[in-house]
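Undergrad: Sharing a sequence plus its predicted fold:
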Amino acid sequence: MTTAVLMIEDDERLASMVREYLGQSGFAIVHAPDGKTGLELLQRGLGQQLPELVILDLMLPDMDGLDVCRQIRATQGPIARVPILMLTAKGDPMDRVIGLEIGADDYLPKPFEPRELLARVRAILRRQQAGTLAASDSDVLRFGSLEIDRSARTVSVAGRPAELTSYQFDLLVALAERAGRVLTRDQIMEAVRGRELEAFDRSIDVHMGRIRAAIEADVKNPRRILTVRGVGYVFAKQQD
């Protein structure tokens, strides 16, 4: 069974290489040469179904890849939760920070090795599947007004939905399931079965900032996700 992936990339040669390489591992790549086409394909669905992943280039001929990412995350329904792997210019960490802040699940600098792309894609989908399987054990985690539904993969605060990416949802669940325990960044990454931390280790801090913005009443004075300086993070048991 093939896994549908939407690649929004204007470089035809790169898209062809990715289609051939990932195709050998069971992925069916649908290529969109620009942002407008990519968004239209996403809205229509690929063969009447959503892709399981979007590979999104930052440099597109008609619109900025960051704008494409924003529009995907602003869409209502399941489209907003499709994981996004962003392709960024090598040596430009600010693009990576911005991409993660607006909702990308991971990033990969160009040029890249096809094997690394495959590893990143598999890691993202593995996290997605792990979250779905974990939902069968117990469905809902409640901490005061915060409700985390692992079955539906949704989060709400006082009944209002909190928008998180798939990866951010998994990070929140990993912390909430271990409420009261201080976790290092390595332990958090291991808990979500993601890639190991690289030189660009600010990525997890960016994701935590996004999670706080979604669930905290006061981001500058968080009460749910606390930073333990020099160690990592802890999800507070007592809230509200």
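TA: Yep, it's here.

Undergrad: CA atoms for contacts and neighbours, from now on please.
TA: Fine.

Undergrad: which helix is the longest one in the protein?
TA: Looking across the chain with DSSP state H, the single longest helix is helix 114-134.

Undergrad: so what's the most centrally placed residue in the chain up against?
TA: For the chain, the residue nearest the mean C-alpha position is Asp105 (2.3 Å; CA atoms, centre = their mean). For Asp105, the contacting residues are 83-86, 124, 165-168, by CA atoms under 8 Å, 6 or more residues apart in numbering.

Undergrad: hmm, back to that, next SSE downstream of the longest helix of the chain?
TA: strand 140-143 (DSSP states H and E).

Undergrad: What is that next one packed up against?
TA: Packing contacts for strand 140-143, counted by 3 or more CA pairs under 8 Å, 6 or more residues apart in numbering; DSSP states H and E, involve strand 146-149.

Undergrad: Identify each buried residue in the strand it packs on, please.
TA: Of all the residues in strand 146-149, those buried under the rule 16 or more other CA atoms under 10 Å are 146-149.

Undergrad: The structure to be compared is supplied as follows:
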Amino acid sequence: MDKKIIESLSQTQAGIALFDENERIVFANPAWEQLISGVAEEDLIFNETELSDGGMISICLVKPLALPAERPDNAQPDGKEAAGTVIIADDSESNRMVARRILQTEGYSVIEACNGQAVLNILKRGITVDMILMDVEMPDMDGLHTTRRIRHMAGPVSHIPIIALSAHQTRDWNIIARQSGVDEFINKPIQRQKLIETMRQLITRYVDTDPAFNAPETSGKRSKSTRIGRPPRPETLTWPVLDVDILEQLYSDAGDVGARCGIEIFINETENRLVKIDRALSENDMATVRKEVHALKSTSGTFGLRQLSELCETTQSAFEDSEPDESRLLSLSRQVVLLAPAALTALNLYHRSRSISSISNG
């Protein structure tokens, strides 16, 4: 598959994934991963087409929201920018559905998470988030523990407004929640008017106290790049995703069998390495991130992934600065995690197409 096609698929807003004949995923663009992990299945439309080699391409889109016939007085007018993006964290699908419908009719974009770890995973990927509705009691990682983890993260993401939701209606729970770092506390079941009013008050309070909102700008409006959780602009990369000349030289030097084995080992190693980087980012373990990025820099260049190698080199240089910029380090590291799957897919597709070509010519 031409590298331009892969790059286009990686940038499209539709979710696209490619599976092989054994139903193993071989490519997924960032939009597909975000939709699958962040949107309820009943709100997605899937279109799956079987390929001639037994594989399958899956495309998913978000269903249009069926708004009521009469638009609420406080809803967003047509043509206006979305009110913001809100994470709803709750292990109850029905609770998430209720909150999602309330927020969507108010003009908010919604990302769903079933536990605290899912929330951290969303944030570490650099997804823009303006507020979190956090259920207190969730499996694996509860809301208060998750809030404490967020408050210790580096950069603007640590200041995201968080509203705790709980069926406990005692003053002690309210105090405990606020001591954990939440900004407001709402009792369940959720009441629409109470939720919307609390969100508006919290946003107003944040606007009044956050310097990012009050800094002078030539346009007189707040820049999108200063929205809560928005990572710095991605680094400009000069090399292509896949350098075919390097791969062809590898096949020439190591032979077809040696090159194929090397590529397969590299792909498996890199997938494991990305898991380590991903986990280290969620745990703020930057020493592990630095170690894995350093290793990935050299190996990715060997197998023709020039763009990934360049990004890793930039990231490594940022680590070696005398006074490292922590926000930039996090941004670069997240970019590595986002770029690597597309790069591996390009390598795997080239590897498979060359193997098929060899069999045909043989």
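TA: It's in. Bear in mind the structure is a predicted one, so any value in this text is a computation, not a measurement.

Undergrad: so what number do they get for TM-score?
TA: Laid over one another, the chains give 0.52 as their TM-score (TM-score structural alignment, normalised by the length of structure 1), with 135 aligned residues with a CA RMSD of 2.0 Å.

Undergrad: Of the contacts of Asp105 of structure 1 - the most surrounded one?
TA: In terms of neighbour count, Ile84 stands highest of the contacts of Asp105 of structure 1 at 29 neighbours, by other CA atoms under 10 Å.

Undergrad: So it is in contact with Glu52, correct?
TA: No - the criterion here is CA atoms under 8 Å, and Ile84 of structure 1 misses it with Glu52 at 9.3 Å.

Undergrad: still on that earlier bit, quick check: the aligned residue for the residue nearest to the centre of structure 1 in structure 2?
TA: Matched to structure 2 by TM-score structural alignment, Asp105 of structure 1 sits across from Asp183.

Undergrad: Equivalent analysis for Ala119 of structure 1, please.
TA: Match for Ala119 of structure 1 (TM-score structural alignment): Glu197.

Undergrad: What of Ile8 of structure 1?
TA: In structure 2, Ile8 of structure 1 lines up with Ala89, judged by TM-score structural alignment.

Undergrad: Let me know whether that match touches Asn95 as I believe.
TA: No - the pair Ala89 of structure 2 / Asn95 is not scored as a contact, 9.4 Å apart, by CA under 8 Å.

Undergrad: neighbour count winner among these two?
TA: A count of neighbours by other CA under 10 Å puts Ala89 above the other of Ala89 of structure 2 and Asn95, at 29 against 16.

Undergrad: list the contacts for that one?
TA: 96, 112-116, 119, 132-135.

Undergrad: now structure 1: which of those match?
TA: Retained in structure 1 by both residues aligned by TM-score structural alignment, their matches' CA atoms under 8 Å are the following of the contacts of Ala89 of structure 2: 112-116, 119, 132-135.

Undergrad: List the ones among those residues that fall in helices.
TA: Per DSSP H, those map to helices at 116, 119.

Undergrad: now, among the kept ones among the contacts of Ala89 of structure 2, which is nearest to Asn214 of structure 2?
TA: Nearest to Asn214 of structure 2 out of those is Ile132 (CA to CA; 22.2 Å).

Undergrad: That closest one pairs with which position in structure 1?
TA: That one, Ile132 of structure 2, aligns with Val54 by TM-score structural alignment.

Undergrad: That match against Val5, yeah?
TA: Yes - using CA under 8 Å, Val54 of structure 1 is in contact with Val5, at 5.9 Å.

Undergrad: Show me which of those two is the more surrounded one.
TA: Using other CA under 10 Å as the criterion, Val54 of structure 1 and Val5 rank with Val54 on top: 26 against 21.

Undergrad: Please name the residues that touch the more buried one.
TA: Counting by CA under 8 Å, 6+ apart, Val54 of structure 1 makes contact with 5-8, 82-85.

Undergrad: Tell me, of these, which are also contacts in structure 2.
TA: Where structure 2 agrees (both residues aligned by TM-score structural alignment, their matches' CA under 8 Å), the contacts of Val54 of structure 1 reduce to 5-8, 82-85.

Undergrad: would you turn the kept ones among the contacts of Ala89 of structure 2 into JSON lines with distance to Val289 of structure 2?
TA: As requested, the kept ones among the contacts of Ala89 of structure 2 are exported to JSON lines (distance: CA to CA, whole Å):
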{"residue": "Glu112", "distance to Val289 of structure 2": "27"}
{"residue": "Ala113", "distance to Val289 of structure 2": "25"}
{"residue": "Cys114", "distance to Val289 of structure 2": "26"}
{"residue": "Asn115", "distance to Val289 of structure 2": "24"}
{"residue": "Gly116", "distance to Val289 of structure 2": "22"}
{"residue": "Val119", "distance to Val289 of structure 2": "20"}
{"residue": "Ile132", "distance to Val289 of structure 2": "27"}
{"residue": "Leu133", "distance to Val289 of structure 2": "29"}
{"residue": "Met134", "distance to Val289 of structure 2": "28"}
{"residue": "Asp135", "distance to Val289 of structure 2": "30"}
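
Undergrad: Please identify which of the kept ones among the contacts of Ala89 of structure 2 is nearest to Ser309 of structure 2.
TA: Val119 (29.0 Å).

Undergrad: Whatever residue of structure 1 lines up with that closest one: how many residues sit nearby?
TA: The criterion is TM-score structural alignment: under it, Val119 of structure 2 has Gly38 as its aligned partner in structure 1. Gly38 of structure 1: 21 surrounding residues under other CA under 10 Å.
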